[in-house]
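Chemist: the sequence and its predicted three-dimensional model are supplied below.
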Amino acid sequence: MSTDFPFRTSSIGSSGPAIQSIVVTPSNTVDLPVAIRAVTINTPGTISWISWTGVTCSTGPLPAGTYTMAAMRIRATGTTAADITGWV
C-alpha cells in the first residue's frame, strides 16, 4: 500500500479539522493519493471503500452530506454517490 497518511504525525490528530481536500474518482484498483478521513457527497447514493486496514466497507443509500470514514480507496463497484470530495 502506497497511500500516504500525512496527519498521523500532525499535532492536529485524526479527529481535528481537515488539512487538505481532494477530488475523489472511484476506482477498483487505484488507491487515493492520500488517505482520507471523511467524504462529502453532493449527489446522493452509496459508497464502497477500502479502509486503512484493508477491509472493504459499504453504506446503504446516503443523502448528500459529509460522512466520516478512514479510507485509502473509494471503490467504483458499489459507489453510486457522485461529486465526491475527500477530506484529509
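Modeler: It's in. Small disclaimer: the values here were computed from a predicted structure and weren't measured. Numbers count the residues shown, from 1 in each chain.

Chemist: only C-alpha atoms for contact and neighbour calcs from this point on.
Modeler: Fine.

Chemist: residues in contact with Arg37?
Modeler: 14, 68-71, 86-88 (Cα atoms under 8 Å, 6 or more residues apart in numbering).

Chemist: that one looks like it's in a strand, true?
Modeler: Yes. Remark: Arg37 belongs to a strand, assigned using DSSP: H, G, I helix; E, B strand; the rest coil.

Chemist: show me the contacts for the residue nearest to it when sequence neighbours are not counted.
Modeler: The shortest distance from Arg37 to any non-neighbouring residue, by Cα to Cα, 6 or more residues apart in numbering, is to Ala70 (4.5 Å). Taking Cα under 8 Å, 6+ apart, we find Ala70 in contact with 35-38, 51-52.

Chemist: another structure for you, compare them:
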Amino acid sequence: MPANRFSAFTHGTNAPALGACAVTPSDSADLAEAIRAVTINVGGTLSFIGLDGVIYTTAALPAGTYAMSAARIRATGTTATGITGWV
C-alpha cells in the first residue's frame, strides 16, 4: 500500500490538496502516495484500487476533477487520459 499522509490526522476531502502527481495507469504498481482526487484531461473510464483494496471501475466520465481515494489507477479498464492525482 502506498504512503497515506492523511492516516494520522483529520483533513477533510474538501480541504485544499497538499500536492499533485502525474498518474500513469498500471496493473502492477501502486502510486507513490495515496491520492484523494483525480483530474482527467480526456474523459473516459477509471479503474482503480481503493484504499480498502477493492477494485472499482467508473462509468465513462467527462473531463474534470473527481474526489476518490486510491492506491493505484489500473491500466486495465482505464480509458481516461491526462490523469493527475491530488493528495
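Modeler: Received, thanks. Note that this is a predicted model, so its numbers are computed, not measured.

Chemist: how about Thr80 of structure 1, what's its match in structure 2?
Modeler: Matched to structure 2 by TM-score structural alignment, Thr80 of structure 1 sits across from Thr79.

Chemist: its match and Ala15 of structure 2, how far apart?
Modeler: 28 Å (Cα to Cα, to the nearest Å).

Chemist: just to check, Tyr67 of structure 1 is in contact with Ala38?
Modeler: Yes. Judged on Cα atoms under 8 Å, Tyr67 of structure 1 makes contact with Ala38 at a distance of 5.4 Å.

Chemist: tell me which of those two has more neighbours.
Modeler: Neighbour totals were compared for Tyr67 of structure 1 and Ala38, and Ala38 leads with 18 against 13 (other Cα atoms under 10 Å).

Chemist: show me what contacts the more buried one?
Modeler: Here Ala38 of structure 1 is in contact with 66-70, 86-88 (Cα under 8 Å, 6+ apart).

Chemist: just the strands in structure 2 please.
Modeler: Counting by DSSP state E, structure 2 has strands at residues 20-22, 35-42, 47-49, 55-57, 64-70, 72-74, 81-86.
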